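1. Predicted structure and sequence below. I'll ask about it afterward.
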Amino acid sequence: MISYPELKYTFNTTTQRLIHQGASVELSYLENERLKRLCINQDKVVEIGNILKELWHDNSSYNRNSLDIFIHKLRKLLSDDKRIRILNMKDVGYKLTVNI
């Protein structure tokens, strides 16, 4: 369980649920794994190549596009609070920042 009480977000990695102000959203396995990795490595760059190898055991451009879609959806789910951002570190990876 990863919780940001100041932001009113709770992320339950076991049930794959993101809860914000009482509303619960069920994440897919891959969305759950991506968000978990970003939270664990908060303020650090998570490299694209590592993500692709972990999820798909392949870093093809098709899988890269799929990853971009997952990140877009996660950004949308977290968009209610501008203090949470998933930054794109061009051609390197992604970084989750939380400004409390």
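-> That came in fine, so what should we check first? Numbering: from 1, shown residues only.

2. rest of the way, CA atoms for contacts and neighbours
-> Noted.

3. Which of the helices or strands spans the closest residue to Leu38 other than its chain neighbours?
-> Excluding the flanking residues, the one nearest Leu38 by Cα to Cα, 6 or more residues apart in numbering is Leu96, at 5.7 Å. Per DSSP states H and E: Leu96 is located in strand 93-98.

4. Tell me which other helices or strands that strand touches.
-> Counting by 3 or more Cα pairs under 8 Å, 6 or more residues apart in numbering; DSSP states H and E, the packing neighbours recorded for strand 93-98 are helix 29-40, strand 46-47, helix 48-56, strand 84-89.

5. For it, give me every contacting residue.
-> Contacts to strand 93-98, defined as Cα atoms under 8 Å, 6 or more residues apart in numbering, come from residues 38-39, 41-49, 83-89.

6. mind listing what's buried in that strand?
-> Buried residues in strand 93-98, counted by 16 or more other Cα atoms under 10 Å: 93-97.

7. Tabulate those residues in a markdown table, adding columns for distance to Leu30.
-> Formatted as a markdown table, those follow (distance: Cα to Cα, whole Å):
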| residue | distance to Leu30 |
| --- | --- |
| Gly93 | 16 |
| Tyr94 | 15 |
| Lys95 | 17 |
| Leu96 | 17 |
| Thr97 | 20 |
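
8. what's the neighbour count on Lys76?
-> Neighbour count for Lys76, taken as other Cα atoms under 10 Å: 10.

9. Am I right that it is in a helix?
-> Yes. Assignment of Lys76 by DSSP: H, G, I helix; E, B strand; the rest coil places it within a helix.

10. Below is an additional structure, to be compared with the one above:
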Amino acid sequence: MDKKRRILLVEDDEALGYLLSEYLKMKNFDVTWAKNGEEGLKHSQSSSFDLGIFDIMMPKRDGFSLAEKIKKDFPNFPFIFLSAKSLKVDVLKGFYLGAVDYLKKPIDEEELVIRIENLLNRLTPSVKNENAPELIQIGNFSFNTINQELSFKEETITLTVKESELLSFLLERKNKLSNHKDILIKIWGKNDYFNKKSLNVFITRLRKYLERDPAIKIENVHNKGYILRHKED
């Protein structure tokens, strides 16, 4: 029997929280329901989860603050926001904090389950690619694809799942164009406006990491995509 995927649901609305918790359990997920941000934080620090689902407007600690804290402690913990806050600035902030998806209320329970399953399948590869190198050298950086660690001299940065996937994608096409659409479909699962904005945020993060080596640059090709260039000696 397959191991149940563990989900941390943080939702202060009693009716919605109960509905989602019971529905996800019915779909064979192991669900821990926290009713405010502080309670959600305590659960995240005492147990391991495959995915977090966070409301944003909550008492004691809001969803943004919760996500920011969890990301500092557990950089590879994937989470999505499920919120009534639908302004572009809120959506972009959610992705900037590292969310793998941002869903707007109200949402159909069946759609939520499909999205969760698709996300978890992408985040947890079922078969290891034996041909994929575990350690990639680019300029003065070493990229450990298994541990999601980017090392520069004595400094090591632990990447998020999305950062690691995006860097791997760009490295596979080093010095070649990576189209927006190809990146979004492969990593985000959907080519749309908000995911494209999220992609821009993650590109900015990678540029900040890679700027330590001036021979490496991620170039923007207007309306087409990105090229990771390495000027080799």
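-> Structure's in. What do you need? All figures in this text were calculated on a predicted structure; none of them were measured in a lab.

11. returning to that earlier point: what's the closest of the helices and strands packed on strand 93-98 of structure 1 to His20 of structure 1?
-> strand 84-89 (12.5 Å; Cα to Cα).

12. which residues of structure 2 does that closest one align to?
-> With TM-score structural alignment applied, strand 84-89 of structure 1 matches the range 216-221 in structure 2.

13. And for stretch 21-34 of structure 1?
-> Mapping stretch 21-34 of structure 1 onto structure 2 (TM-score structural alignment) gives residues 153-166.

14. Now that stretch: buried residues?
-> 158-166.

15. picking that back up, let me have the helices and strands packed on strand 93-98 of structure 1 in CSV, extended by distance to Tyr4 of structure 1.
-> What follows is those, written out as CSV (distance: least, Cα to Cα, whole Å):
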stretch, distance to Tyr4 of structure 1
helix 29-40, 11
strand 46-47, 20
helix 48-56, 24
strand 84-89, 10
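
16. residues touching the spatially most central residue of structure 1, list them.
-> In structure 1, the centroid-proximal residue (Cα atoms, centre = their mean) is Leu35; its distance is 2.8 Å. Contacts for Leu35 of structure 1 (Cα under 8 Å, 6+ apart) come out as Leu74.

17. Against Ile86 of structure 1, how distant is it?
-> 10 Å (Cα to Cα, to the nearest Å).

18. ok so, going back, can you turn the buried part of the contacts of strand 93-98 of structure 1 into a ChimeraX selection?
-> Filtering the contacts of strand 93-98 of structure 1 down to the buried ones (16+ other Cα under 10 Å) takes a single ChimeraX command:
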select :38,39,42,45,46,48,49,84,85,86
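
19. hmm, back to that, and the buried residues of strand 93-98 of structure 1, which is closest to Ile2 of structure 1?
-> Ile2 of structure 1 lies nearest to Leu96 out of the buried residues of strand 93-98 of structure 1, by Cα to Cα, at 13.4 Å.

20. Okay, the closest one and Asn63 of structure 1: tell me how far apart.
-> Leu96 of structure 1 is 21 Å from Asn63 of structure 1, by Cα to Cα.

21. cool, and Leu35 of structure 1?
-> 17 Å.

22. Ok, Leu55 of structure 1 next?
-> For Leu55 of structure 1 relative to Asn63 of structure 1 (Cα to Cα), the value is 9 Å.

23. and if you look at Arg83 of structure 1?
-> Using Cα to Cα, Arg83 of structure 1 is found at 29 Å from Asn63 of structure 1.

24. just Tyr9 of structure 1 next, same as before
-> For Tyr9 of structure 1, the distance to Asn63 of structure 1 (Cα to Cα) stands at 29 Å.

25. Of those two, which one has the most company?
-> Tyr9 (19 against 16).

26. aligned partner of that one in structure 2?
-> Per TM-score structural alignment, Tyr9 of structure 1 is aligned with Phe141.

27. Could you double-check that its match sits in contact with Glu149?
-> No. If you go by Cα atoms under 8 Å, Phe141 of structure 2 and Glu149 don't touch, sitting 10.1 Å apart.

28. Spatially, what comes nearest to Lys174 of structure 2 if we skip its sequence neighbours?
-> Leu228 (5.4 Å).

29. Map Ser66 of structure 1 across to structure 2 for me.
-> Checking TM-score structural alignment: Ser66 of structure 1 goes with Ser198.
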